[in-house]
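K.L.:
I'd like to go over a predicted model; first the sequence, then the structure.
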Amino acid sequence: MSASSLMTLAGPGGNAEAVPGFDRGMNVDIWSDLACPWCFIGTERFHQALADFEGRDDVRVIWHSYQLDPNLPEHFEGSEIDYLTESKGMPRDQIEAMTEQVAGVAAADGLQFDYANLKVANSRLAHHLVHLAQLRGVATEVNRALFAAHFEHGEDIADKDVLTRIGTEHGLSADEIGEALGSEQYDTAMRSDTDQAKGIGINGVPFFVVDGRFGVSGAQPVDTFAKALTLALEDAPEGGGCCGGSCCG
């Protein structure tokens, strides 16, 4: 693990997924954007590392919103290539090469990105759904479903019907989803997440804070996440783990 991929920092705090009986172990805080391909790749690599981690049953994942392009239109009439060419001011062939490279990396990790059918959409409402899912203890499952819907299945993650279907498939009620989507409560929660990120020096996603002490930036290899988890376990403060996203005294 290189110094550039792992750093020591102060705990961010945050609201964790509800885990019945959970009173020990470590928290992993993850900042990501549901419209970010590297966030999908990076979080899937983290999930793979976590699945093989001996202390996985004592790990609690806390999801944080970080919109890379909050001014993205709710719906864009055009392809991802069209949007990136227009917004970045880069030649179309260069954008196509970039997306092909990202899709190739994703494919090597078993993810089937479909840029030809990807629907450009503002991720704000999708983040609202994740915040609701976090209160119900299913944020990880909803996150993964949203990433797959956007990047692999060509679904519109700004469409309330799509979001309602994904939420209800993971145990949320249609009524509570309807109240959550577009609410000021979750806009405030998103702003709070972004402020937290800025407070600990995060300026890009994905970003992972393991046990409130170790930061991992970017879509690092599975082995990097595995080493970070192991280091946090072996170097845990005397007397136990952490709570509330940062180590308790």
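P.N.:
The structure has been received and is ready for your questions.
K.L.:
Please count neighbours and contacts with C-alpha atoms only from this point.
P.N.:
Fine.
K.L.:
the helices in this structure, which residues?
P.N.:
37-51, 80-88, 92-108, 124-135, 139-151, 160-169, 174-180, 184-199, 222-234 (DSSP state H).
K.L.:
most tightly surrounded among those?
P.N.:
Mean neighbour count (mean count of other CA atoms under 10 Å) peaks for helix 124-135 among those, with a mean of 24.
K.L.:
one more structure, for comparison:
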Amino acid sequence: MADQLQVDVWSDVMCPWCAIGWTQFSKAVAELKGDVDVTARFMPFELNPDAPPEGQDQAQVLAANYGKSLEEVAAMGRVVEDAANKAGFPMDWRGEGEAPAKRVWNTHQAHMLLRWALAVADPAAQVRLKEALLRAHFQQRLNVSDRAVLLDIAEVEGFDRAAAAAALDDPALSQAIRHEEAFAAQNGIRSVPTFVVNGKYILQGSSEPENFKQALVKLASMEAMA
């Protein structure tokens, strides 16, 4: 019988390293299936909780946050894109016509949608929704703070549109997201992606699949002996 692990993945839809890290992690999980079975669920982390509804220019935000010039920010972007290509999650523009400028959006409602999806479906369905949101942001450059965009994505992924809309209007769900983010901060989760295994072991960053595999096998062995 395969060992079982539960992994909480703290990440944001806006975070390129989260997309890369999840791609690498999911490869490791797929390769381990049958020996170590991993159930993953996504937890909320907002990199830009104060982003306005109209969003912000990504390059300007990064330049201000890191004290870099726009040229340095562009170089950073190329490093990220190279890593994404290598991981198997290309971030190049996949739409028609000229690529729109990259923007930073408020992701609070995206996290509400993901939390609701976990409650009404199962972790696998939530994972599919998260991956769709990542593609929407990085490959299609859609406004993932826009209600209609979120509902379109949810519907395509098999969720009931009316129920999803009601979830986005639920203040209790919004508050739950705030509580979970506060819990993460209180427990030292200040960077993403962070993978919390069985509620007590922490893996961070966008490591290679083989490194994730080794870590998961080791942790499964430790849990089996506990």
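P.N.:
Arrived safely, thanks for sending. Keep in mind that this is a model prediction, so the values were computed, not measured.
K.L.:
For Asp114 of structure 1, find the nearest of the helices of structure 1.
P.N.:
For these, proximity to Asp114 of structure 1 was assessed by CA to CA; helix 139-151 is nearest, at 6.0 Å.
K.L.:
and the angle from the closest one to helix 160-169?
P.N.:
On the basis of axes from the mean of the first three to the mean of the last three CA atoms, to 10 degrees, helix 139-151 of structure 1 is oriented at 140 degrees to helix 160-169.
K.L.:
whereabouts in structure 2 does helix 139-151 of structure 1 align?
P.N.:
Aligned by TM-score structural alignment, helix 139-151 of structure 1 falls on residues 126-138 of structure 2.
K.L.:
coming back round to it: can you list the helices of structure 1 in JSON lines and add distance to Arg213 of structure 1?
P.N.:
Below are the helices of structure 1 laid out as JSON lines (distance: least, CA to CA, whole Å):
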{"stretch": "helix 37-51", "distance to Arg213 of structure 1": "17"}
{"stretch": "helix 80-88", "distance to Arg213 of structure 1": "35"}
{"stretch": "helix 92-108", "distance to Arg213 of structure 1": "29"}
{"stretch": "helix 124-135", "distance to Arg213 of structure 1": "22"}
{"stretch": "helix 139-151", "distance to Arg213 of structure 1": "21"}
{"stretch": "helix 160-169", "distance to Arg213 of structure 1": "32"}
{"stretch": "helix 174-180", "distance to Arg213 of structure 1": "32"}
{"stretch": "helix 184-199", "distance to Arg213 of structure 1": "14"}
{"stretch": "helix 222-234", "distance to Arg213 of structure 1": "8"}
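K.L.:
how big is the offset of the match of helix 139-151 of structure 1 relative to structure 1?
P.N.:
Mean deviation of stretch 126-138 of structure 2 relative to structure 1 after superposition (mean CA distance after the TM-score superposition for structure 1): 0.4 Å.
K.L.:
Any idea which of the helices of structure 1 gets closest to Met7 of structure 1?
P.N.:
Across these, closest to Met7 of structure 1 is helix 222-234 (CA to CA), at 9.7 Å.
K.L.:
Relative to structure 2, which residues correspond to the closest one?
P.N.:
Against structure 2, helix 222-234 of structure 1 falls on residues 209-221 (TM-score structural alignment).
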